[in-house]
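pasted the sequence and its predicted model underneath.
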Amino acid sequence: MKKVYCVVALLILSGCGTSRDYTPPVDASGEQIFSTACTECHKPVSANVAMVLSGSNANKDAIVKKFQTGSIRMPAFKNIQGESANRLAEYILANSQVNK
């Protein structure tokens, strides 16, 4: 039974840590990009709060780096670049709660 749990955990983690090929439409808003690329894992906290950010991640550069490079549990979205990346980061900043 332990093997089954290990296999399931590995499958879940491998799916979350991989790169995603999503490329937003050129004219997509930050909210549209967030809805398409992020809400599979990041469910809005409330009607007005998309995410909760730590103080160290509550800046545009950190947010862009995070979604472009990913992490152990988060896939990289390398195709969100340029103005699309800026719009997504601005949307996340404007619609998130910051924990100091």
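Received it, and whenever you're ready, just let me know what you need.

contacts, neighbours, all on C-alpha from now
Will do.

ok, residue 89 to residue 31 distance?
Distance of residue 89 to residue 31, given as CA to CA, to the nearest Å: 10 Å.

below is structure B, check it against A:
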Amino acid sequence: MKGNLYIVATPIGNLEDITLRAIRTLKEADYIAAEDTRHSKILLDKYEIKTPQVSFHSYSSERKLAQLIELLNSGKNLALISDAGTPGISDPAYKLIQEAGSEMPG
């Protein structure tokens, strides 16, 4: 069974500008792929989110991309976040989104 890739927008400035749905998604995912795990740790700590993080940034190798796709193919749910805002806008997330496929659950 294939897992889900969740594209989760994070606050641009104020950490309190995050939706309850985003917090729930981050808590329930099996892994969080973050552009900068040191930066995202601040947000995750504020909301007591203990989900394991993996780094995924513009210098990530094709091997790292393949590892994330393998997690999805093995049924793991992956939440993708950027340093600020929506992943895929001026960051490396487009590679993972494109590779994971275009199906978007309702």
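Structure's in. What do you need? Computed from a prediction, not measured in an experiment: that's the story for all the values here.

quick one: TM-score?
In this superposition the chains share a TM-score of 0.28, using TM-score structural alignment, normalised by the length of the first structure; 53 aligned residues with a CA RMSD of 4.2 Å.

picking that back up, the more surrounded of residue 89 and residue 31 of the first structure?
Using other CA atoms under 10 Å as the criterion, residue 89 of the first structure and residue 31 rank with residue 89 on top: 26 against 18.

so the more buried one makes contact with residue 64?
Yes: the pair residue 89 of the first structure / residue 64 is scored as a contact, 6.1 Å apart, by CA atoms under 8 Å.

okay, and the common contacts of those two?
Common contact partners of residue 89 of the first structure and residue 64 (CA atoms under 8 Å, 6 or more residues apart in numbering): none.

list the buried ones in the longest helix seen in the second structure?
Counting by DSSP state H, the longest helix found in the second structure is helix 62-73. The neighbour-count check on helix 62-73 of the second structure (16 or more other CA atoms under 10 Å) flags 64, 65, 68, 69, 71, 72 as buried.

what packs against the lengthiest helix in the first structure?
Using DSSP H to define each element, the first structure has its longest helix at helix 2-16. Counting contacts by 3 or more CA pairs under 8 Å, 6 or more residues apart in numbering; DSSP states H and E, helix 2-16 of the first structure packs against no other helix or strand.

right, and the helix or strand after that helix?
Next along the chain after helix 2-16 of the first structure, taking DSSP states H and E as the criterion, comes helix 30-33.

my read is residue 79 of the second structure is in a strand, agree?
Yes: counting by DSSP: H, G, I helix; E, B strand; the rest coil, residue 79 of the second structure is part of a strand.

looks like it contacts residue 27 (just checking).
No: Residue 79 of the second structure is beyond contact range of residue 27, at 9.3 Å (criterion: CA under 8 Å).

please identify which of these two sits among more neighbours.
Taking other CA under 10 Å, residue 79 of the second structure and residue 27 do not tie; residue 79 has more neighbours (23 against 19).

how near is the more buried one to residue 69 of the second structure?
Residue 79 of the second structure is 12 Å from residue 69 of the second structure, where distance means CA to CA.

again with residue 94 of the second structure
13 Å.

export the buried residues of helix 62-73 of the second structure to JSON lines and tack on distance to residue 44 of the second structure?
Compiled in JSON lines, the buried residues of helix 62-73 of the second structure are given as follows (distance: CA to CA, whole Å):
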{"residue": "64", "distance to residue 44 of the second structure": "22"}
{"residue": "65", "distance to residue 44 of the second structure": "23"}
{"residue": "68", "distance to residue 44 of the second structure": "20"}
{"residue": "69", "distance to residue 44 of the second structure": "23"}
{"residue": "71", "distance to residue 44 of the second structure": "21"}
{"residue": "72", "distance to residue 44 of the second structure": "22"}
